[in-house]
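>>> Sequence plus the predicted model coming up.
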Amino acid sequence: MQAPLEISRPAMLRRGNSRVLRNNGSNYKAVRKSAKQISCVSSPAAPTTDRLFNFSAGPACLPIDVLQEAQEDLINWKGSGMSVMEMSHRGKDFISIADKAEADLRALMGIPDNYKVLFLQGGASTQFASIPLNFTTAEDTVDYIQTGSWGSKAIKEAQKYVNVNVAATDKPNNFTNIPAQSEWELSSGAKYLHFCANETIQGVEFKYTPEVGVPLIADFSSNFLSKPVDVSKYGMIYAGVQKNLGPAGCTVVIVRDDLLGNSRPECPAMLDYAIMAENDSMYNTPPCFSIYMCGLVLDKLLKMGGLSEVEKNNKAKAAVIYDAISGSDGYYNCPVNDAVRSCMNIPFTMADSDLEKEFIATAAENGLVQLKGHRSVGGMRASVYNAMPMEGAEKLAKFMKEFQSNHS
């Protein structure tokens, strides 16, 4: 039997139920006729295969080489004699997988030692309730910034448990901008401030980290691991993994130690971050296969050179599509303010909205799929997460120009 994966970045110890990490903080159907997709712009040597370019907002495309490695190990992981999907989460093989995933995530993001990393179930939406149940009493007040659909859902859920002050909103402008921090009306004595770092539906993204005098909590679901982030500026970061990290079923929570242990008596055990931390995210059976897949992606991102390289790739891909929009003389339009346009989710409409259905259908015939905008806003949306290769962005931009030429 082959030995379990070694933990190399950073060194790791286990004490009882809790893992202790020594971290040096380093910055570490349709048609396929022409869709030949490589795994990622930074991995040109990866084998090609017949693939569609999937612009879905999530579950999103995954790197080809990661899928191939998982395929090779699907029945017999590293000579263990079983699939990861069959392993006991208490066994040494899966523990090695989980430990390495956490170690690699810490190395990739430079997560300080005084933060816990949790791999949870329930999606980011479950955190909308978990956050007030862990960090507030019913009498407390918290601040929320409302910049789109997911920020709005977080507010609605939190209002069931705590007094919510909407310190800023761009709702009157249909969430096409982010209000300047100088305009925020923050509460005195708020327990935390919550914001959505990237709104998947509206396509607005924070380009800076707000500075406030209370714990900062952010939903990074759709731009997690797309760029470097200074974790030390946050009380908590959380993200569903199905955009940039792995298959649906797992949510990453990164939470500062001093915020743990103050949950309400009525907080369910499964939503209590302290309980999950004490049990290494294994209070019950965790989403094992999703964690395994996340681990493969994390290893790949480290080998790519880290998040600075990832960010360069993502900016370049997004620029190709935004340039196609801005160069169309109004044929295509992105409603989002230039300063806050997302590198991950690019919504756009057409001057002749009657042609949008034809655009989406014809794009699919050319191997460009999942471009229909969210039902709440309409139009089109191209999600260009980490695993979308430059080839996909370039092919979409070329198609947009050709479609315009054929319909003008």
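Sure, I can see it. Nothing here was measured: the structure is a model prediction, and the numbers come from that model.

>>> When you work out contacts or count neighbours from here on, use the C-alpha atoms and nothing else.
Noted.

>>> three-state assignment of Lys243?
Three-state assignment for Lys243 (DSSP: H, G, I helix; E, B strand; the rest coil): coil.

>>> Repeat that for Asp143.
Under three-state DSSP, Asp143 comes out as strand.

>>> Lys160 versus that one, what's the distance?
14 Å (Cα to Cα, to the nearest Å).

>>> and the comparison structure, right after this:
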Amino acid sequence: MRIRPYNFFAGPAALPLEVIERAQAELSDFKGIGMSLMEISHRSKEYEEIHDETQQLFKELLQLPEEYKVLFLQGGASTQFSMIPMNFLVPGKIANYVMTGAWAEKAILEARKIGDVFISASGEANNYVEIPSLEDIQVYPQTAAYLHITSNETIAGTQFHSFPRIKNVPLIADMSSDILSRPLDVSQFALIYAGAQKNLGPSGVTVVLLREEIVRNIPENLPVMLKYDTFTKHNSLYNTPPVYSIYIVNLVLKWIKQHGGLVSLEKRNAEKAKLIYDAIDQSGGFYTGMVKLNSRSLMNITFKVHDDELEKLFLQQSKANHFIGLEGHRSVGHLRASTYNAVPYEACKALTDFMIDFQKRYG
């Protein structure tokens, strides 16, 4: 029997095994219709039920206020980097961004192609090992189009643990790597977006949660597929949506609900991360965390071994022991364990045991 690896990839990332097995069972014959969901019209009754149910599951799990819409878009979070300023950065206004690392930087570079950008706070001076404090975020409400944050930086391994509140300034967040990992007061945000392939499902769909009022004054001259109101008016069915990806998201949301919702997931995610952080912190310097304690992510744990050659050996032996995805991002190197919702506690315990054993053998 083939061993299922311990999957710590940063994205596309682990999916719940129950979800994969359910999808497998329904792959060729979806609910007795004799065809796969991938083969039928997105206007069909069978798909529309999936579409509407997935939106309702988001609303239920996040307790979305009535004025919020759930949209399904394509193009990943990277397309949102452009869509946001195209829709909301109007002449005479300035887009405000908190610079927390590589993904925030990509969003900023796209916004600068559209209009004026102000860096409200930055962690660049300390090499992004810490999220800027909320008190250090500078925004001038009279000129601000919006304030944009990246809630979790997958490369650096940093995470916002609370969010800024600036009166009369819409808050927009890229939550691609930590959406649905904890309870959230969505009313703080005008718009949240997330590529699915880390915590929601497979790549192919991007979820956008937005307060309806923000789409009232979108410029008319934008391409139709780059306007948020195209999707709000047509229930994300203006063109063919990524049907199968949305179906898998639907199954993931049901899995989250069955496992106690976001309160339960937050507790489990904290327990999983603590296992690995404790192995790092109690190693006497054999392992070193790469992020300051107050900014550590519960989704992406970045660390290194004190000796580069030993670190290479760690990766070799970890692969031989069925751990995959532990290489750090190519831009920073070292090690990274991504512990998203679908990564089981047992995988994190196994990694912790391996880390402790490796230190005993080579420390």
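Arrived safely, thanks for sending. In this text the structure is predicted, and so the values were computed from the model without any measurement.

>>> The equivalent of Ala10 of the second structure over in the first structure: how many residues sit nearby?
Under the alignment (TM-score structural alignment), Ala10 of the second structure pairs with Ala57 of the first structure. Per other Cα atoms under 10 Å, the neighbour tally for Ala57 of the first structure reads 25.

>>> Would you map the strands across the stretch 301-408 of the first structure?
In the stretch 301-408 of the first structure, the strands defined using DSSP state E, counting those that start in this stretch lie at 332-333, 345-350, 368-369, 380-383.

>>> er, the stretch 101-250 of the first structure I mean
For the stretch 101-250 of the first structure, the strands defined by DSSP E, counting those that start in this stretch cover 115-120, 141-146, 163-169, 193-196, 198-199, 204-205, 216-219, 236-240.

>>> Which part of the second structure matches the first one?
Alignment note (TM-score structural alignment): strand 115-120 of the first structure is matched to residues 68-73 of the second structure.

>>> Just the residues contacting that stretch, thanks.
With contact meaning Cα atoms under 8 Å, 6 or more residues apart in numbering, stretch 68-73 of the second structure is reached by 55, 58-59, 205-212, 231-232, 235-236, 241-242, 246.

>>> Which residue range of the second structure does stretch 332-343 of the first structure align onto?
Counting by TM-score structural alignment, stretch 332-343 of the first structure corresponds to 287-298 in the second structure.

>>> Stretch 67-74 of the first structure too?
So stretch 67-74 of the first structure is aligned with residues 20-27, judged by TM-score structural alignment.

>>> sorry, back to before: any idea which helix or strand carries the match of Ala10 of the second structure?
Secondary structure here is read from DSSP states H and E; on that basis Ala57 of the first structure sits in neither a helix nor a strand.

>>> quick one, what contacts it?
Contact partners of Ala57 of the first structure, counting by Cα under 8 Å, 6+ apart, are Thr200, Lys243, Asn345, Ala382, Ser383.

>>> out of those residues, what pair is the most spread apart?
Greatest spatial distance in those: Lys243 and Ala382, 12.7 Å, computed using Cα to Cα.

>>> So between these two, which is more surrounded?
The residue with more neighbours, out of Lys243 of the first structure and Ala382, is Lys243; 29 against 25, by other Cα under 10 Å.

>>> For Ser181 of the second structure, see how far away the aligned residue in the second structure for the more buried one is.
Using TM-score structural alignment, the partner of Lys243 of the first structure in the second structure is Lys198. Look at Lys198 of the second structure and Ser181 of the second structure: by Cα to Cα, they are 11 Å apart.

>>> Same check on Ala156 of the second structure?
Taking Cα to Cα as the measure, Ala156 of the second structure falls 18 Å from Ser181 of the second structure.

>>> Same list, the strands of the stretch 101-250 of the first structure, but as a markdown table with mean neighbour count and distance to Val297 of the first structure please.
Formatted as a markdown table, the strands of the stretch 101-250 of the first structure follow (neighbours: other Cα atoms under 10 Å; distance: least, Cα to Cα, whole Å):
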| stretch | mean neighbour count | distance to Val297 of the first structure |
| --- | --- | --- |
| strand 115-120 | 25 | 15 |
| strand 141-146 | 24 | 31 |
| strand 163-169 | 19 | 35 |
| strand 193-196 | 26 | 23 |
| strand 198-199 | 28 | 21 |
| strand 204-205 | 28 | 23 |
| strand 216-219 | 22 | 20 |
| strand 236-240 | 25 | 14 |
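
>>> As CSV, those with distance to Leu298 of the first structure would be great.
Shown next, in CSV, are the strands of the stretch 101-250 of the first structure (distance: least, Cα to Cα, whole Å):
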stretch, distance to Leu298 of the first structure
strand 115-120, 14
strand 141-146, 30
strand 163-169, 34
strand 193-196, 23
strand 198-199, 21
strand 204-205, 23
strand 216-219, 19
strand 236-240, 14
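
>>> Let me know how buried the alignment partner in the first structure of Ser44 of the second structure is, in neighbour terms.
Under the alignment (TM-score structural alignment), Ser44 of the second structure maps onto Gly91 of the first structure. Using other Cα under 10 Å, Gly91 of the first structure has 9 neighbouring residues.
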